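Participant: Okay, sequence plus prediction incoming.
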Amino acid sequence: MDKFDLKQVTKLEWTAIGAGILAFIASFLPWFSFDAGIISSSVTAWGVGIGGWGPVLLLIACAAVVLAPHFGKQVPNAPLIWLAASGAALLIILLRWITLPSSGVGTGLGTGLDAGAGFGLFLGLIIAAVSVAGAIVNFLATRKTV
């Protein structure tokens, strides 16, 4: 195993690594919350189903794919894998957001219910978008050099 040298990690690679770390942290924040008078609660990415934890795991996998060459493990088509996985993560988060119940929709409880996407979901969406942007730049840069 080669020694890991922090100085060899590029700024674009830090985008994927940072996105993986931040997505993991954001997964513990509320992704869905509701308030029905005296009852209120929230659910993290790990509780909203595959639409929450799936993208988090994809972004963590992107970080692993980007880090692997720095540990002596070559990953064929790493820029394409990063782009596809982070794009899928972004799409899944958007779909999860769209399919979350919102205030009064399908609840039958009337106007006393306030429900919707939580801060963690919005943060996860931003993190995934930044990872996609970094992946696009990285993918285009690798295609120009080949």
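Facilitator: In hand now; what should we look at?
Participant: From now on I want contacts and neighbour counts done on CA atoms only, so please keep to that.
Facilitator: OK.
Participant: From the contact counts, what lies against the strand or helix carrying residue 136?
Facilitator: Assigned by DSSP states H and E, residue 136 belongs to helix 119-145. With contacts defined as 3 or more Cα pairs under 8 Å, 6 or more residues apart in numbering; DSSP states H and E, helix 119-145 has these neighbours: helix 11-26, helix 50-67, helix 78-99.
Participant: what about versus this one:
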Amino acid sequence: MNLRALTRGDAAVAGGAVLLFIASFLPYWSVDCGNSRYCTSTNAWSTALFPVLPSIYLLGIAAAVLILVQRFQGPAAANRQVLGLRLDQWGIAFAVAALWTSVWSLGGGGDVAPGLGISAGHSFGAWLGLIALIVVAGAAAAGPLMPALKAPLVTDRPAVPYQGGYPMPGQPGHPGAPGQPQPGQYGYPAQVQDPAFGGQPAPAGYGYPAAGQPAPAPVQDAAVAAPQPTQVAPPQAGAAPAADFQPFWFAVPAPRQLAPKDNPVGAPVGEVVPGTWYLAVEQRGTALVAQLPDGSQGVLADTTGIQRG
């Protein structure tokens, strides 16, 4: 269960369901008898108003639960169907049916006995329930279509403790952090290599000719000559982890699924979505091992267009 997979549309569905539950306890039908103390009001839980409760309020709450359950299950439940429909599709159908029933139930009312000053009508519990159902049905139906409702609910960088062996950018001990010396500045070790071991001498360093003097000819010694670099093919997605890999934060431009670490062709174990920063803890060729906010890890095979943090 990944709570960060929720969208703004899902939050609107959940809020509408809570509002609908509260409205069920408020007066649905009221009778006004003037100054008489025997007239009262009743809510949707009264048996006298059956089937208002199951066909409007409980049906709308069940619709919101189905939609959120489908969202919590993530991409693993994308193809699961019940009688030919996914859970979120059933939820949208239930929400529309509850809204349709609520609209028709608001008909009627008015004067019951005009001569006695007795009148009856729907109270604010019925109208509040109608508004809540409009929110649930509207957010459920328009959520996959409107960019404002498809946006992630939480977009800040997750507070995941750093588990790598290298300091993060901006922290003490990392080149480029405030107060840290830069290459070539005072206090930073000069990158001087010994020519005897195949390195190139730095300007004004040991073994480097001074200005105006000719450079000595290189000495070829088979015992200490440096090996020539060879062309190495880039590792594939299933290759061993890179030894010099440094963990980093990244974000994706579109939702992408994560494969299991031990079986890259297996069923997805998670999903990365835009607007959230994830930690890359390992590199396998062109693929990355990403860590989700809940601590689980998976292989991201498609790394095109990712943004480094």
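Facilitator: Cool, the structure landed. Remember, predicted model here, so these are calculated numbers, not experimental data.
Participant: re the thing from before, could you identify which of the helices and strands packed on helix 119-145 of structure 1 is most buried?
Facilitator: Across those, averaging neighbours per residue (mean count of other Cα atoms under 10 Å) puts helix 50-67 on top, at a mean of 22.
Participant: what's in contact with that one?
Facilitator: The contact list for helix 50-67 of structure 1, computed with Cα atoms under 8 Å, 6 or more residues apart in numbering, reads 13, 16-21, 23-24, 27, 31, 44-47, 75, 78, 81-82, 85-86, 88-90, 92-93, 95-96, 121, 124, 128, 131.
Participant: Hey, what's the angle from the helix holding residue 136 of structure 1 to helix 50-67? Just curious.
Facilitator: 40 degrees (axes from the mean of the first three to the mean of the last three Cα atoms, to 10 degrees).
Participant: list the buried ones in helix 119-145 of structure 1?
Facilitator: 119-136, 138-139 (16 or more other Cα atoms under 10 Å).
Participant: roughly how far is it from the heart of the chain?
Facilitator: 10 Å (Cα atoms, centre = their mean, to the nearest Å).
Participant: That one to helix 78-99, inter-axis angle?
Facilitator: Going by the same axes, to 10 degrees, helix 119-145 of structure 1 makes 150 degrees with helix 78-99.
Participant: What residue in structure 1 is the furthest from its centre?
Facilitator: Farthest-out residue of structure 1 from its mean C-alpha position, per Cα atoms, centre = their mean: residue 110, at 33.0 Å.
Participant: And it? What does it align with in structure 2?
Facilitator: In structure 2, the residue matched to residue 110 of structure 1 (TM-score structural alignment) is residue 115.
Participant: cool, and residue 87 of structure 1?
Facilitator: The equivalent of residue 87 of structure 1 in structure 2 is residue 96 (alignment by TM-score structural alignment).
Participant: From residue 134 of structure 2, how far off is that match?
Facilitator: 9 Å (Cα to Cα, to the nearest Å).
Participant: re the thing from before, isn't the match of residue 87 of structure 1 right up against residue 135?
Facilitator: No: with contact defined as Cα atoms under 8 Å, residue 96 of structure 2 does not reach residue 135; the gap is 10.7 Å.
Participant: burial measure for residue 38 of structure 2, as a count.
Facilitator: A count of nearby residues for residue 38 of structure 2, using other Cα atoms under 10 Å, gives 9.
Participant: Same check on the one 3 residues further on?
Facilitator: Burial of residue 41 of structure 2, expressed as a neighbour count using other Cα under 10 Å, amounts to 15.
Participant: Identify the spatial nearest neighbour of it, chain neighbours not counted.
Facilitator: If the residues on either side of it in the chain are set aside, residue 41 of structure 2 comes closest to residue 30, at 4.0 Å by Cα to Cα, 6 or more residues apart in numbering.
Participant: Tell me which residue of structure 1 matches up with the one you found.
Facilitator: Residue 30 of structure 2 maps onto residue 33 in structure 1, with residues paired by TM-score structural alignment.
Participant: what's the average per-residue distance for the helix or strand containing its match once overlaid on structure 2?
Facilitator: Residue 33 of structure 1 is part of strand 32-36, with elements assigned from DSSP H and E. Its aligned residues in structure 2 lie a mean 0.8 Å from strand 32-36 of structure 1 after superposition (mean Cα distance after the TM-score superposition for structure 1).
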